[in-house]
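> My questions concern the predicted model and sequence given below.
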Amino acid sequence: MVYSKAMEDEFVVVRSYYEFVDYININGLPDFISFDNDLGLEENGELAPDGYAAAKWLVYHSGLDLIELKFNVHSANPVAAQQINGLLTNYINYLKDNRE
């Protein structure tokens, strides 16, 4: 999904896995996250951690309660988009099914 320039003021844009992790560690979970997957290359030319890595960090390492997470996946990579969507949807459903 392409967001118009007018909407950029409504988003905090982070362009790397590391910016994503840092932003959430400092500011907490935002109201909404729109995931891309292919985030380019590191400065050394290596493939950068992708949006799927960011989603996995949220689920497995952030320690945050994601039960109310609102998200979208706008990646043009259909396989990665399905992975991100599946991971987050399944985890949120698991949390909802196992509420105390």
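That came in fine, so what should we check first? Because the structure is a prediction, the values reported are computed rather than measured.
> Please count neighbours and contacts with C-alpha atoms only from this point.
Noted.
> Next one: Gly40 from Gln82, what distance?
Look at Gly40 and Gln82: by CA to CA, to the nearest Å, they are 19 Å apart.
> same question, Glu42
For Glu42 relative to Gln82 (CA to CA), the value is 24 Å.
> adding another structure so you can compare the two:
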Amino acid sequence: MEMTKRLLFLDDIRYPIEAYHYTRQDIFLRQDWYIVRNYEQFVNRILENGLPEIISFDHDLGDEHDLKPDAQDFVEKTGYDCAKWIVEYCLDNHLDLPKFYCHSMNPVGKENIEGLLKNFKKLKK
């Protein structure tokens, strides 16, 4: 039986080793990352396998992350949407938030994700 990968890497194009090159965080050198490329894969992975030990978030998932009023149904969800989902999931299931990183190169998106998750951790204490 394959051991379930307990580290979850959310990014539409990059691999963990690439995040290591600009973050210099040794965690990204580990081989046991499970990679998800979008919101649906992120949600399904957690629903099927439970919370991972660590989640690393990218913000921009795909090219369509800007809100386009004429095509709202087709807007790609972002890492921030995944972060909001994980907060709701933890609240609904009385779980603690896993350890998290945000390896996004989008400074505003990164700040939003980290702010949301840090505030939730504070709230839970």
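Looks like it came in fine. Please read all numbers here as calculations on a predicted model, not as lab measurements.
> TM between them?
Put the two chains on top of each other and the TM-score (TM-score structural alignment, normalised by the length of structure 1) is 0.80; 93 aligned residues with a CA RMSD of 2.6 Å.
> quick one, longest helix in structure 2?
Of all segments of type helix in structure 2, defined using DSSP state H, the longest is helix 107-124.
> Provide the aligned range in structure 1 for it.
Matched against structure 1 by TM-score structural alignment, helix 107-124 of structure 2 falls on residues 78-95.
> Enumerate the positions of the matching stretch that are buried.
Residues 80-81, 83-85, 88-89, 91-92 are the ones in stretch 78-95 of structure 1 that count as buried (16 or more other CA atoms under 10 Å).
> Just send those back as TSV, with distance to Phe11 of structure 1 too.
What follows is the buried residues of stretch 78-95 of structure 1, written out as TSV (distance: CA to CA, whole Å):
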residue	distance to Phe11 of structure 1
Ala80	22
Ala81	20
Gln83	23
Ile84	20
Asn85	20
Leu88	20
Thr89	22
Tyr91	24
Ile92	23
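> quick check, nearest of those to Pro49 of structure 1?
Ala80 (12.4 Å; CA to CA).
> Would you mind getting the average deviation of the match of helix 107-124 of structure 2 from structure 2?
When structure 2 is overlaid, stretch 78-95 of structure 1 sits 0.5 Å from its aligned residues on average, using mean CA distance after the TM-score superposition for structure 1.
> part of a strand, is Leu8 of structure 2?
Yes. Leu8 of structure 2: assigned to a strand according to DSSP: H, G, I helix; E, B strand; the rest coil.
> What distance do you get for it to Leu97 of structure 2?
13 Å.
> Can you pull up the most central residue in structure 2?
Centroid-nearest residue in structure 2: Phe57, 3.3 Å away (criterion: CA atoms, centre = their mean).
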